[in-house]
Structure formats: structure tokens, C-alpha cells
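Colleague: sequence unavailable; structure follows:
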């Protein structure tokens, strides 16, 4: 059954189907245009199709809206969406804006927008769900909410100008970091900076890890030093090192000095390696336990909600100490193998005897061959004394092999991407990218880079 009035925030994430029942994408926003005397007119939907690409779907191709799904005629132009002048995104730009009641009763903030199907088969904005300012002194008090018609209020700013990022963040609170990063990248640049600045430190850290480097730098540049350091503290050390390496040397040193000492030490350590080596790609925060630890203890560590899936696929077993660089590396125990043994079994008896660690100067090309040949998702990295210094995960290797702007590709250039990956896999032609090693102008014979501020 098709609804005649729908609130836009509830459409976010709804599946879009063709007449045959095949899912073609999901709704990310609703696009409207302002009119002089009438309420804004809905011109279409912004739909995310496979490949995380946003495309425009004219509202005329929507045949039904209801029950959390949208049915279309099945015709979709897969050209990447580009916003035109005069067009306004409801979720990205209208939610959170300020309005004033025409009766003089005060101001309010738009929390949701209702669109309605008219007699002529066109969708227009009909109602607004708004919240008045809180009246009580209690920090838990909230202003009253009310439904109003579009013509009962007027905007306090120019049409389409965003006022607050809070409502947008709330609307996208359930998105995974990669999806939220893609959503932010699709916003107008100033709006992206505004929304990023309103995210919590840990949420912003997760999102930055999923963004291209130039966008990471752009967002971090807009943050004050104290806030930027807090965000870097929440990032994986290897991702933080990659980001700091893109910054001017002076700013990078300032941020390192403001970071938590332990986090900064890990980042400084990673900055000493070239980015096309195991040392440059590894993370220094794998799960590390003693040989006497049990299967039950290992599984408890894997269950941590903040642990990346690739790091949870295996546990490293070493002699003390258990922080990189550890005592002598003994081996790894894979998650699946732990599931086959009783909880009291010692992890030292379950080591994968066939898995050899790599050294920090192992090339990215060799790492990719090891991961592919042995169906692994992570490889341990040891120093000359066979002490564990980190782990390289498959996502970091893929991130290196793919083109620098792979997140913004629209899926029409697979040949070029495969060619770029092949070039990087050619051990005779892998360049030493300038991405990592701040102040590093040349590589040492060992493949590492000379960096300032490190030893």
C-alpha cells in the first residue's frame, strides 16, 4: 500500500525495489526545490546503489512508498549524482534548521519533514515536525514538539542553508563508519566539515579511517590541535601514522606531542618505516597473550566490540612482555581452531606451526602473495630478535594496492584499477610513496626512511 504522506527521516536507509522485486539500492536523501509562494517541491530521491554510488531517481519513477520500502519503475540512471543549483537535500541540509512561527510564538528547530502526494501526482513538503527551545533549567529537559504546516512558519535563514548538524548526525547514527564516510563525502564540502566537527571523537576517528587522505587532512585541518589529537588517539596507529604523514611537519609534531604518550609512541614508531613495507602497513595493537592463556580467555579478548574483524581472526602468542616489541614470538592461534577445542585448552598447544612471520622490511607485494597463497587475513611481523612488533591485516594491504582515490570510483573503470594493482604488485616497480615518513626525503639501503623526531 502506498502512503500519501511520509516523513523523510524514516525514509533514510529504506530499500528500493524494481517491479520484479529485485533490490536496486537504498534511500539516502530526498531532493527538493524551493518555490516562491508554494511549499518546496520534491524532485526525486538520492539512492545508493551497489558500489556505494549515489544516483538520482526522479520522483516520477516512484510507484509506491510504504511499509519501509519503495517500489520504482525499474529505470535508474546510474550516472553519479551531482547537486544542481537551487536543489536542497532534506536530510543533509534542512534537518536542524531554525524556523520562526508566523504567529509570533517563538522559534523552533526542524527535526523531520513530511512530504505529501497531491492530486496531480506530485510530492510536496506539507508538514514539519519541529521542537521548541527547552523551557526548564534541567539539563535533561527538552523543548516541546509540534507538527506545523509549511505556511505556518518561516525560515530564519536563506532557503536551503543548513543551521545545525545535530539532527543529521542523529538520522545517520546507525550507519557503519564506511557508509557514514561515504555519506559525508557526498555532502557539500562546507557541510561535510560542519557535520564532521559535530561527531564524537571515536565516531570521527572511525569515519576518517574510511576516507581518502586528502579529505582526512581537510577535516583534521579544521579541528583545533587539542581536538585533532583526541581524534588521532582513537584511530588505529597505522591509520593515524598515515594521516600525520600527510600534514606539514610542524603540525604533525604538535599533534604527536598532544597525543597520549603511548599512542604517540606507536605512531612515531610506524613513521620510521616506508609505506610499502610490512613495517609501514602493520598495526601495533594485535591481541597478544601468553602460551598459558586458555581458549576461553582468547575468545573473551576476541569478543571486544572495538576490535577490528581482521585482528580478531587470530591471536598472537609470545613470551613476556606482551606489548610490542614483545618477548620472543611463539606463533599464532586462529579463531576457527579455538572453536574446536574446550575452553580450558592452553593456546600454546594450538599454535599454527606452518605460519612464518615476516620482517618489517618485507615488501607489500610479498605480503599480498603470502596472504593470498595461505588464505590468511593477517600476518605477524617480527624484528631481528624474533620479537613481535605488529601485525599486517589484509584490509591494510588492499588499501595500499588499490588506487589512492578508490573510494571515489564509480565502478566504470575496473580495467584501470586492475592495471594499477598489477603495477604495485610488480616488485621491480613498486615506488616508495611520499605518503609516510614526515621529513623523509630519501630511503635508506634497508628500505626504511629517515624521519625527523624519531630514532
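Modeller: All right, it came through fine. Bear in mind the structure is a predicted one, so any value in this text is a computation, not a measurement.
Colleague: alpha carbons only for contacts and neighbour counts from here, please
Modeller: Will do.
Colleague: which residue comes closest to the residue lying farthest from the centre of the chain once chain neighbours are left out?
Modeller: Within the chain, the residue lying farthest from the chain centre (C-alpha atoms, centre = their mean) is residue 103, at 43.5 Å. In space, and not counting its chain neighbours, residue 103 is closest to residue 152: 7.8 Å by C-alpha to C-alpha, 6 or more residues apart in numbering.
Colleague: presented hereafter is structure B, for comparison with structure A:
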């Protein structure tokens, strides 16, 4: 439907199709974010659709607009076969077209539909809200009248309660590093506002991309309930790095909001010297026993919550299967798993691999990763128990030093607020 106006009500009657064209759900609503008027030499940005709410397998799920390959009269067809079945959660700054916008009163008129127009920049495409269909009730015995208005004529229709909520919504699909670059340009008051507008998972991702001192300034402004939610979403190694920059009193306050198990893990990480494998490692890796099957290992690797460097291999250990584990046996790499039958036990394909001790220097860790072409190297104690792993991205972070995150990095045009 490129180049032609498509109405939201029409989209909300379409099936959600997998990459092969088979129906897997039904679209129920569209999720929009605010636009931005032209200002300071920047062009206006129209409100746009960032995704669709669909019912699938008795769940209401969110489908990112970037994952839709084609939208036509047959339905919304996905680019890939993967479907995120996590329940849909509305975020601050977003507007649900059907649930919140349709039937909204504007003076003597009522919003009855919105018209979408496909747009693009040569690299990607999206759907902008171009028109708003307004109806006016007729007199006794008269039919309602309708008119089409440009979305730009109704600038307040898609506005969020605050500018920072609108900004957080516009940044939804940006990489956390790009969002962090935007946040760093804001004064402290606006940083706190945009942090408040982000959900816990998004704020955790952005914090991990900021220098520690800037993380501290944001974290100190969060109440206890928000700290619990954000810390629960952060990686343990990033959390330990953050607390490692705080005073003892600040550390104890932050540790106090964690549950006992998480607190124990973070305290253990804080006990290692900076610049060592222990200080760099993450205790959250994929761990299975030797009798687990190839199918079970691949199922773990498919979990989208694992970062690429962790999902590249499975660490095989004797029980218990949580760090610190039983005796470490070796690793099975993803490529090997893809070549073997699903029912095979992974003990048959375990690779012997180098390990490092917690007090191994970061330079020696980097040499091991480079020498064996690894994305992660196991950290074991003197008894051969797995404590965690150091990933190549953490080593690169260390090699770049503490100042690299402060240097300016280009970001996509967002229509961001200007301090």
C-alpha cells in the first residue's frame, strides 16, 4: 500500500501473518508516537506508527512496525518467523489509536479514523499519520457529516502530558547507545524527567551505556520502588561497575533495595579487584549439564534476552547449574550445535577450552580471547568451578578506557528536545 492512504480501521481488521503468509493472529490496535513541529532549522516530524497490538495465542502482543515487511489487503506480513509473545505493555508518551484516539472529541467534532501514509528514507520504511477523519453529528433526521483534516492541523491530538514522555516515545526504537547520547546532552532536570518517562527495562539499557558518574546522578534521583525495578533489569556486571564508583554509604543504600540472592551476587563481584577477570566477568551465562540435549541447548540460545557474545556458546558443568557451579567441563559452540542431531547429548561434543582465574589481568584475558578466537572466556576458581565469563565486548570497553562514552557519537535524527 505504498503511496496510498490506508485507514486505521482497515488495518485493525487485518490478520497478522508470519513470513510465509500464514495467519498467526489478528491486529487489534495501532501504537503511535507524537510528532514534532518545525523549529530551529529542523523540519517538522509527523506522528508515526511504531507498532501494532495483535492478539495471538490468546495473548495481546506488541509487533514492532520495523518487523512488518508488507501491509496490504491480505494482512500485515512479518519479515521473519520469530514472534515475541511477551504481553503488550503501553509505554508513556505512546497513543493507542483505537483505545485512546477514536471517538475523542475535538470541539464539535469527533475523531472517527486516521489515515496512514507510508514513508521512508531509502534504508527503512514507516507509516506516518497523515490525515484525521472527523465527524460531526447532524441534526434530527440528518446524517453525520465527515471531513478529512491534515494531522498537522491538530498538533495537540497526539501530544503526551509532558515533553519528556514524548521524547521517550520517539526514542523507543533507537539503540540504547544512541539514546544515551541524547540523554547526555540534556540538563540534569530534563535527564530526571526522561528517566522517569522510560520503563524500567529501557532505563536499565540506557544506564549501561552512560559513564558511571552520569549513571550515579540519575540513579540517585530514583525512589526505592523504581530502583528495585531498574536494578532487576540491569546486568550484574554493569550493576557492580556502577556501585563500584559509589561511596560505601551509597553502596549499602543500593544493595539494600536488592533481594538477598542478587545482593550476594553483586557483593561477590565487588570483592574482585578492578582490572581483573573477576572484575570484568558476568555470572549470567548459559549453563547446562552434560546430559542436556542439543535441542535443549539451542532452545536456551534462542532466548532473545541473551546478548550475542553470551548466546554464542553453552557452558557445560556438573551440578549445580548456577554460578558458582560444579566442576566446569567445557563449552559447546553454537555452530557445532547447529550441525548435530537434536537428540544428541552435549557431553559428546564438549570442546576443551582455556579458562582464566578471577585474578587474571584484563590484558591476559584479552590475549586468551584473541588467541582462541572466542567471544567469551570462562572464569573458574582454583577448584575448577565456573564463576562466570568475560565477554569480548567487556574487554573492548576496558581497552577503550573510561572516557570513550563521554566522547560525542553521531545519532539518528530524532526531533529531540533541545536543552
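Modeller: Now that the structure is in, tell me what you want to look at. Bear in mind that the values here come from a model prediction, so they are computed numbers and not experimental data.
Colleague: the residue farthest from the centre of structure 1 and residue 321 of structure 1, how far apart?
Modeller: Per C-alpha to C-alpha, to the nearest Å, residue 103 of structure 1 is found 70 Å from residue 321 of structure 1.
Colleague: next one: residue 248 of structure 1
Modeller: On the measure of C-alpha to C-alpha, residue 248 of structure 1 and residue 321 of structure 1 end up 35 Å apart.
Colleague: okay, the two: which has more neighbours?
Modeller: residue 321 (14 against 11; other C-alpha atoms under 10 Å).
Colleague: what about that one, helix or strand, and which?
Modeller: Using DSSP states H and E, residue 321 of structure 1 sits within no helix or strand.
Colleague: list the contacts for residue 332 of structure 1?
Modeller: Residue 332 of structure 1 makes contacts with 314, 315, 316, 317, 351, 352, 355, as judged by C-alpha atoms under 8 Å, 6 or more residues apart in numbering.
Colleague: which single one of these is nearest to residue 214 of structure 1?
Modeller: residue 314 (32.5 Å; C-alpha to C-alpha).
Colleague: what is the burial count for the closest one?
Modeller: Residue 314 of structure 1 has 26 neighbouring residues, counting by other C-alpha under 10 Å.
Colleague: pretty sure it sits against residue 338.
Modeller: No: using C-alpha atoms under 8 Å as the test, residue 314 of structure 1 is too far from residue 338 to be in contact (9.2 Å).
Colleague: strands of the stretch 351-455 of structure 1, residue ranges please.
Modeller: For the stretch 351-455 of structure 1, applying DSSP state E, counting those that start in this stretch gives strands covering 358-359, 378-382, 388-393.
Colleague: can you say which of those strands is packed in most?
Modeller: Of all those, strand 388-393 has the most neighbours on average by mean count of other C-alpha atoms under 10 Å, namely a mean of 27.
Colleague: how much does that strand stray from structure 2?
Modeller: Superposed on structure 2, strand 388-393 of structure 1 shows a mean distance of 0.5 Å to its aligned residues (mean C-alpha distance after the TM-score superposition for structure 1).
Colleague: which part of structure 2 matches that strand?
Modeller: Aligning strand 388-393 of structure 1 against structure 2 (TM-score structural alignment) gives residues 386-391.
Colleague: ok so, going back, the residue nearest to residue 103 of structure 1 is in contact with residue 101, isn't it?
Modeller: Yes: judged on C-alpha under 8 Å, residue 152 of structure 1 makes contact with residue 101 at a distance of 6.2 Å.
Colleague: residue 188 of structure 1 and residue 87 of structure 1: what is the separation?
Modeller: Separation of residue 188 of structure 1 from residue 87 of structure 1 (C-alpha to C-alpha) stands at 12 Å.
Colleague: typo on my end, it should be residue 177 of structure 1
Modeller: 27 Å.
Colleague: neighbours of the closest residue to residue 96 of structure 1 other than its chain neighbours, how many?
Modeller: Spatial nearest neighbour of residue 96 of structure 1, chain neighbours left out: residue 164 (4.7 Å); criterion: C-alpha to C-alpha, 6+ apart. Residues lying near residue 164 of structure 1 (other C-alpha under 10 Å) number 21.
Colleague: before I go, just wanted to say thanks for your time.
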